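[1] Quick one: sequence plus predicted model below, questions after.
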Amino acid sequence: MTLVPALRRASVAAIFFLGASAAQASVAFHVTVTTERILKPGVKTSLPARATQDSDVVLGEHYLSVRDGKSLTVLDFATRRRHLIDMAASTYDSYSLFDVAGFRRIEIAHRQGMAGALQAGGLQAHVTPPVYEEQALSVPAARRRNALAPHVLDGAVLWSLDGQPLLRLGIAGSPVSNDDATAFAQYLRYTWGGHPLVLKLLADGKRIPADFTLHYEEVGGKVARHFRISAMTVGAPATYSLAAYRPRPLAADAPPLESVLAQAASLPPLGPQAHLALRAEAERLFAADKPFEAFLTMLEDHFSTGELVDKLSPQQIRAMQECQPIHDLTRGLLAKDKEGIADALATVQELRRQTGMAQPVLALFEGNLRAKLGQWPEATALYLQVLQARPQMAAAYQDLGDALLAQFDAPNAWRSWDAGRAMAPSLRQFRKANDLERSLLNDYPAFFAEGTTLPPEGQPSTSRPANSTKTVGSTNLP
C-alpha cells in the first residue's frame, strides 16, 4: 500500500462535509474491522461470533473524523470538542473531549473493584487480566515497569505484555509523518481502544500499517479485531465545518435531564439586575422578620450570580445569629459520618415542609445530603427539580454533574458543568470540575493531542455543548 498525491479514493466524510483548505495536509483512508469472539464454555451472548464494520477516517491537522454509514464523529483537539453528526437528519450533538478520559478513569477503577470482589469470592477464573482492561480502555490500571515483548511470526510481529498477546502487526504499511502516526494512534484510542504501550508503539512507528490485529479478553471469552487499511490518500482537508448541520432539536417527549441541559446550553449569564433583585427580596424578608427566608434568598443569589453574602447590618447579623433554623441547617450540612448525614437529611426535609417544598436552596441541600449517602438517582431528581424552577442557578449544575458522573454518565456530567461554568465562570463551586480536568490532562495527556493549555483559573474549559443525551457511536469499546 502506498500513498498517492491526490484523493484517489477520498472518504465520503472528506467530500461531503469537510471544508477544503488552502494548506492541504494529512491523510484519509478506509478501514475494515472484523471482530471475532471465542466464548468460554457455557457462556451465552447476543453478540455475533463474527462481525465486520467499515469506516472512512480522516486525520486532519487538529481533528480526526470517523464515518460509519450515516453517522460521522469528529474529534476536535484544538477546542476539545466531540461532535456526533447524523448525516441523514443533518443534525449534530456536541460534547466535551474530557468526558471520554473522565469515563475511562472511573471505569478502569470500577473494573479493578469488580476484579477484587471476584477474587475475594474465589472466582479468580472470571477475572479479566489487568492488561486486557488497559487494552480495552487505553488507560493504565497501575504503574507499569515491564515492556512489550516481540515475537517474530511469518510476515508479522506479535507484541505481548505479561505473557498476554496484544498486537499482531503486519510488515506492510505506509510511511507517514510523526503527526499522522500519532493521529492514527489517537483514532484507535477513541474508537477501538488499545493498550497505552501498543498505541505508543504505533505512534512511534512513523507508518500506518496495512493490517494488524488487536487482542482482547473479556469475562465471557477472547476477542480479536482484525484491521485492514485501504485506499490511503494524502491531502485530507486541514479543517472541517459544521455549517451544513444544525444542533439536534429537542424532542417533544424529551426526559427532564435532556430538557434541562438543552435549555441550559442557550441561557446567558444573569446580569447585575438579577443580583439587585434577589438582594432587595432578602432585605424585604429581613424587614418582615423572616431571617431564615432572607438567608435562603441570599444563598440563591450567590449560587446564581456568584455574589457573596455580605454587607449585612448589625441588626440583620443578630437576627441570623438568633435564628434556630439557620443553626440547624448549617450544623447539618457540616455532618461527616453516615448517622450525622442521615439526621441532617431529616432536618432539611422538615425545614422544606415548613418553608415550602418548592424552596430551591433547601431542595439543593437535600440533594447534596442524599448524594453523600450515595443516593444518586434521588439526588439527581432533586437537582433537576431545582433547575427546572431556577434554570440559571449555576452552582446546581456542578452538583448535577457530580451525580451524573457517579452514575457513569460522563457526557452529560460535562454538559452540566460546561453549562454552569458558562453562566458563572468565577463561582468557586466549579473549582472541582476545573481541577478534575487538570488532573485528566496531567494523567492522560495522550487523550489531548492538541490544545493542552488550560484556560485561566475559573474559566470554562470547553465551548458550550449542543443538546444531547445520545452517546451511541462515540465509542466501539468492548
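    Ah, there it is. Residues are numbered from 1 along each chain as shown.
[2] C-alpha from now on. contacts and neighbour counts both.
    Noted.
[3] ok, residue 329 to residue 359 distance?
    14 Å (CA to CA, to the nearest Å).
[4] Is the most far-flung residue of the chain relative to its centre in a helix, a strand, or coil?
    Relative to the C-alpha centroid of the chain, counting by CA atoms, centre = their mean, residue 315 is the outermost residue, at 47.7 Å. Secondary structure state of residue 315, per DSSP: H, G, I helix; E, B strand; the rest coil, is helix.
[5] give the contact list for it.
    Not one residue lies near residue 315 by CA atoms under 8 Å, 6 or more residues apart in numbering.
[6] again, but for residue 292
    By CA under 8 Å, 6+ apart, residue 292 lies in contact with 320, 323, 325, 326.
[7] Restricted to helices, list the residues you listed.
    In helices, judged by DSSP state H, the following of those are found: 320, 325, 326.
[8] Distance of the last one relative to residue 368?
    So that's residue 326. For residue 326, the distance to residue 368 (CA to CA) stands at 17 Å.
[9] More neighbours: which of these two?
    More crowded of residue 326 and residue 368, by other CA atoms under 10 Å: residue 368, with 25 against 18.
[10] a markdown table please, covering the ones in helices among the contacts of residue 292 and showing distance to residue 228.
    As requested, those are arranged in a markdown table below (distance: CA to CA, whole Å):
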| residue | distance to residue 228 |
| --- | --- |
| 320 | 71 |
| 325 | 68 |
| 326 | 66 |
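[11] In terms of distance to residue 347, which of the residues you listed ranks first?
    Of all the ones in helices among the contacts of residue 292, residue 347 sits closest to residue 325, with 9.1 Å by CA to CA.
[12] dropping in the other structure now:
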Amino acid sequence: MRLLSANVVPDSGTPLDGYRRVVQGGPGLPDDSILERVTLGAAPDPNAVRERRQAEAEASVDAGRMLESVLAFFELTLETGETMPGLGEAVQSIPDADVRRFREVMSQPPSTREIASAMAPALVELRTAAGRHAHVLMSFEAGARRALGGAQEARALLLEVIEANPFFTGAYKDLGDLCAADSDLAAAWLCWDAARNIAPGHKLLNDVSALEEMLATEHPEFF
C-alpha cells in the first residue's frame, strides 16, 4: 500500500537546499536512472511522439519492412494511448506475409495455455522482421509468457522493452502487475506511477486508478 507520507517532506525547519528527490527501484526493476528520469522528469510530448512514430512507419514502408511499419503505430498506442484511425483496417488489408502472421498470432489474447503456447514462439520468430520495433513484440510476448507461468521470463522481457524505450507506458503497467502478483506493492506502485507520469490518461491504467480510489475510500487514514 502506498502511503501519502512517502511523497511529503515534513517541515522540520532543516534547510533542504542542494538536495533533490531520488527514485530507487531494486532487483527486477528498471535501472534507478531510468525510473528517476521517467518518474520525476517531463513526459514526452504526445504530438512529438506521434510525429516520430509516423516518420518511422513511413521510412519502414519505403524500405519494404511492413511489419516494422505496423509496429510503429502499435508502439504509439502503447506509449500514449492514441490509436491511429484506420489502423485495424490497414493491418487487415496489408498482404505482407509477416503482417499476416502477426495478425493471426494476435487474433486472440493469451487467455488459455494453448493460445499462449502458440503465441510466444511465433512472436520470437517475427522479431527479425520487426526490426527496430522488435521490443513491441516482446511486450506482447511477455503476456504470453506470464500466462504460461513464466513470470520471470515475462519480467525480463519487459525490462528489455523499457531499455529499448524508457517511455513505453504499457511495459511499466505490466511490470507493475507482475510486482503486485508477487505481493511487492511498493515496486508495483513505482512502476504504475512511472506509467502515469508518461501517459496519465492511458486506458491501460484505468484499473490502477480504480484500485487507488478503492483504497482511499476504504482506508482514508493512509491518504
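    That came through, no problem. Keep in mind the model is a prediction, meaning the values are calculated, not measured.
[13] Just the buried ones out of the contacts of residue 292 of the first structure, please.
    Using 16 or more other CA atoms under 10 Å as the burial test, the contacts of residue 292 of the first structure include 320, 325, 326 as buried.
[14] What is the aligned counterpart of the last one in the second structure?
    Alignment note: residue 326 of the first structure maps to residue 102 in the second structure; criterion TM-score structural alignment.
[15] Quick check: residue 193 of the second structure touching residue 40?
    No. Look at residue 193 of the second structure against residue 40 with CA atoms under 8 Å: they stay out of range, at 9.9 Å.
[16] Tell me which of those two has more neighbours.
    With neighbours defined as other CA under 10 Å, residue 193 of the second structure and residue 40 compare such that residue 193 has more, 22 against 15.
[17] Point me to the helix or strand that includes that one.
    Using DSSP states H and E, residue 193 of the second structure maps to helix 185-198.
[18] which residue numbers in the first structure go with that helix?
    Using TM-score structural alignment, helix 185-198 of the second structure lines up with residues 410-423 of the first structure.
[19] Tell me how far the matching stretch lies from the chain's centre.
    Relative to the centre of its chain, stretch 410-423 of the first structure is centred 10 Å away, using CA atoms, centre = their mean, to the nearest Å.
[20] Select the longest helix from the second structure.
    The second structure, longest helix under DSSP H: helix 46-62.
[21] What angle do helix 185-198 and that one make with each other?
    Counting by axes from the mean of the first three to the mean of the last three CA atoms, to 10 degrees, helix 46-62 of the second structure points 80 degrees away from the direction of helix 185-198.
[22] buried residues in helix 46-62 of the second structure?
    For helix 46-62 of the second structure, by 16+ other CA under 10 Å, it's 46, 50, 53, 54, 56, 57, 58, 60.
[23] mean offset of the helix or strand just after that helix relative to the first structure (after superposition)
    Next helix or strand after helix 46-62 of the second structure toward the C-terminus (DSSP H and E): helix 66-80. With mean CA distance after the TM-score superposition for the first structure, helix 66-80 of the second structure departs from the first structure by a mean of 1.2 Å once superposed.
[24] In the second structure, what sits opposite residue 175 of the first structure in the alignment?
    Aligning on TM-score structural alignment leaves residue 175 of the first structure without a counterpart in the second structure.
[25] Break down the stretch 1-150 of the first structure into its strands, ranges please.
    All strands of the stretch 1-150 of the first structure, identified by DSSP state E, counting those that start in this stretch, fall at 27-39, 50-59, 63-68, 71-76, 81-86, 91-96, 149-153.
[26] Next, format those strands as TSV and append distance to residue 249 of the first structure and mean neighbour count.
    Formatted as TSV, the entries for the strands of the stretch 1-150 of the first structure read as follows, by distance: least, CA to CA, whole Å; neighbours: other CA atoms under 10 Å:
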stretch	distance to residue 249 of the first structure	mean neighbour count
strand 27-39	31	20
strand 50-59	27	20
strand 63-68	22	23
strand 71-76	17	23
strand 81-86	12	22
strand 91-96	8	24
strand 149-153	50	13
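[27] got those as TSV, with distance to residue 161 of the first structure columns?
    Shown next, in TSV, are those (distance: least, CA to CA, whole Å):
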stretch	distance to residue 161 of the first structure
strand 27-39	21
strand 50-59	26
strand 63-68	29
strand 71-76	29
strand 81-86	32
strand 91-96	32
strand 149-153	6
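[28] which stretch of helix or strand covers residue 228 of the first structure?
    Assigned by DSSP H and E, residue 228 of the first structure belongs to strand 221-234.
[29] in that strand, what's buried?
    Quick answer for strand 221-234 of the first structure (16+ other CA under 10 Å): 223, 224, 225, 226, 227, 228, 229, 230, 231, 232, 233, 234.
[30] now swap in stretch 83-101 of the second structure and tell me
    Across stretch 83-101 of the second structure, burial judged by 16+ other CA under 10 Å covers 91, 98, 99, 100.
[31] Would you agree the second one is in contact with residue 129?
    So that's residue 98 of the second structure. Yes. Contact criterion CA under 8 Å: residue 98 of the second structure and residue 129 qualify, at 7.0 Å.
[32] residue in the second structure matching residue 369 of the first structure?
    Superposed on the second structure with TM-score structural alignment, residue 369 of the first structure falls opposite residue 144.
[33] Burial check on its match, number of neighbours?
    Close neighbours of residue 144 of the second structure, defined as other CA under 10 Å, add up to 28.
[34] Now do the contacts for it.
    By CA under 8 Å, 6+ apart, the contact set of residue 144 of the second structure is 110, 116, 117, 119, 120, 154.
[35] Give me the spatial nearest neighbour of it, chain neighbours excluded.
    Residue nearest to residue 144 of the second structure in three dimensions, not counting chain neighbours: residue 116, with 4.7 Å by CA to CA, 6 or more residues apart in numbering.
[36] What of residue 141 of the second structure?
    Of all residues not flanking residue 141 of the second structure in the chain, residue 120 sits nearest, at 5.3 Å (CA to CA, 6+ apart).
[37] And that neighbour? What does it align with in the first structure?
    Residue pairing (TM-score structural alignment): residue 120 of the second structure is matched to residue 345 of the first structure.
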